[in-house]
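[1] Kindly return the folded structure for what I paste below:
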Amino acid sequence: MSHRTPRLATRALILADDRLLLVNAYRGGVSDLWCAPGGGAVVGQSLHDNLKREIWEETGLTVAVGAPCLVNEFHDPKRGFHQVDLYFRCQIVAGQINDGWRDPEGVVTERRFFSRDALRGIRFKPDTLPSAAWGAGESLYDPLELIVR
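    Sure thing, here's the model as predicted:
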C-alpha cells in the first residue's frame, strides 16, 4: 500500500462586529457548504505568509495573523484524500468585502460575514467552527471527519 502525506492548509477565523467571515467551499457553486477562508500551504512559504496570500486571493482583505486556535482534519477515504487545516485568529488591517472581488483561482465566488445565529441556518465545516471562532481562546482539535459536498 502506498503512503500519501496529508495535504496541509491554513485558514483564518476573522471576526468583525461579532460576525465570522466565511467563503463558499466549492468551485462553481456545486455545494452550499461554507468554510473559513484559506487554502493549501506552499512549500517554502511560512504558514503566516501562506495564509495572508490566501486571504488576499479569496477576499481582497489584508490581515494580521494571530494565534493558532484549531487543528481540523478531514478526509475522503474513497479518494484517499486527507487534509489537515490549521486555523489562526486574524484581524483585518486593510480592505473590505466587495462583491466585485474575483478570486484569481476561481474557487471562491462568495464571501460573507455570519452572526452566530445565522450560522444555524447554513451548512459549514468543520463542526467546531463556532467554538473556535467565539471560544475562550483555547486551542481546539477536531479529529478526522468525512469531507462533505
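
[2] CA only for contacts and neighbour counts going forward, please
    OK.

[3] State which helix of this protein is the longest.
    Counting residues, the longest helix found in the chain (DSSP state H) is helix 47-59.

[4] which of the residues in that one are buried?
    Residues 47-48, 50-59 are the ones in helix 47-59 that count as buried (16 or more other Cα atoms under 10 Å).

[5] Now do the buried residues in the helix or strand that it is followed by.
    Using DSSP states H and E, the helix or strand that follows helix 47-59 in sequence is strand 62-76. For strand 62-76, the neighbour count (16+ other Cα under 10 Å) marks 62-65, 68-75 as buried.

[6] here's the other one to compare against:
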Amino acid sequence: MKPRIPRIGVRALILHENRLLIVNAWPGGRPVLWCAPGGGVHAGASLPENLAREVHEETGIAITVGAPALVNEFHDPDSGFHQIEIFFRAQLAGPIPAHWTDPEGIVTHRRFVTRDELARLPHKPDSLAPAAWGDAGALSYDPLERILR
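    Here you go, the predicted structure:
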C-alpha cells in the first residue's frame, strides 16, 4: 500500500482525582481499544483550539489546555494510514456532563481509570500511562507504532 500524507491529531491527558479520562478509539467500540480523547486538527485553528473542540465533541467536557506532554506516531502498513499525535496536559474547565453524544458516532464509551486499571485495558499509545502520570522524561517522542488489528 502506498503511504499517505500523515494526519495530525491532538489528544488530551485529563487527570481527575488521579484518574485518566479515556475513550474508545473506534466506532461502535469494536475492536475494544482505549485512548485519550481528541482527534484530527482543522486548518486555521491552533492545536489547543482543535483539542478543546475535539474533547467537547467526544465527551461534552470543557477543558483548559496546558503544556505538551508527548508526541506519538502510529501507522497501519496495510492501509497506509499514518498519524502524528501531540498529547497535551489538560484540566477540566467545567462539570462532567451526565449525558453526551459524539456527533460523528465514533466515541460511544468514556471513563476515568486509575493507572492500574489502564494497565489491564488494551490502549494506545504504549506510553500513555507514563505521559499521563508525568513519569521521568515526561515530554517524549514515541516512535512509529503499528496500529493494532
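
[7] Once they're superposed, what TM-score comes out?
    The TM-score (TM-score structural alignment, normalised by the length of the first structure) is 0.94; 148 aligned residues with a Cα RMSD of 1.6 Å.

[8] Would you mind checking which of the buried residues of helix 47-59 of the first structure is nearest to residue 31 of the first structure?
    Closest approach between the buried residues of helix 47-59 of the first structure and residue 31 of the first structure, by Cα to Cα: residue 58, at 17.0 Å.

[9] contacting residues around that closest one?
    Residue 58 of the first structure makes contact with 37-38, 102-104, 108 under the criterion Cα atoms under 8 Å, 6 or more residues apart in numbering.

[10] The same query, at a cut-off of 10 Å, please.
    23-24, 37-39, 101-111 (Cα atoms under 10 Å, 6 or more residues apart in numbering).

[11] Buried ones among those residues?
    For these, buried by 16+ other Cα under 10 Å: 23-24, 37-39, 101-103, 107-111.

[12] Span of stretch 80-100 of the second structure from start to end?
    32 Å (Cα to Cα, to the nearest Å).

[13] and it, which residues are buried?
    Quick answer for stretch 80-100 of the second structure (16+ other Cα under 10 Å): 81-91, 100.

[14] do the same with stretch 22-30 of the first structure
    Within stretch 22-30 of the first structure, the residues that qualify as buried are 22-26, counting by 16+ other Cα under 10 Å.

[15] next one: stretch 6-25 of the first structure
    8-15, 19-25.

[16] Which members of the residues you listed are positioned in strands?
    Judged by DSSP state E, the subset of these located in strands is 8-15, 19-24.

[17] For residue 102 of the first structure, see how far away the residue nearest the centre of the first structure is.
    Relative to the mean C-alpha position of the first structure, the nearest C-alpha, by Cα atoms, centre = their mean, is the one of residue 36, at 2.8 Å. The spacing between residue 36 of the first structure and residue 102 of the first structure, counted by Cα to Cα, is 17 Å.

[18] I'd guessed residue 110 of the first structure sits against residue 24; true?
    Yes: judged on Cα atoms under 10 Å, residue 110 of the first structure makes contact with residue 24 at a distance of 5.5 Å.

[19] Now for those two: what residues contact both?
    34, 58.

[20] need the contact list for residue 96 of the first structure.
    59-62.

[21] Out of those, which is nearest to residue 124 of the first structure?
    For the contacts of residue 96 of the first structure, the nearest to residue 124 of the first structure is residue 59 (17.7 Å; Cα to Cα).

[22] Contacts only, for the closest one.
    By Cα under 10 Å, 6+ apart, the neighbours of residue 59 of the first structure are 21-23, 37-38, 95-99, 101-103, 108-112.

[23] what does residue 47 of the second structure give?
    Contacts of residue 47 of the second structure (Cα under 10 Å, 6+ apart): 8-11, 40-41, 53, 65, 86-88.
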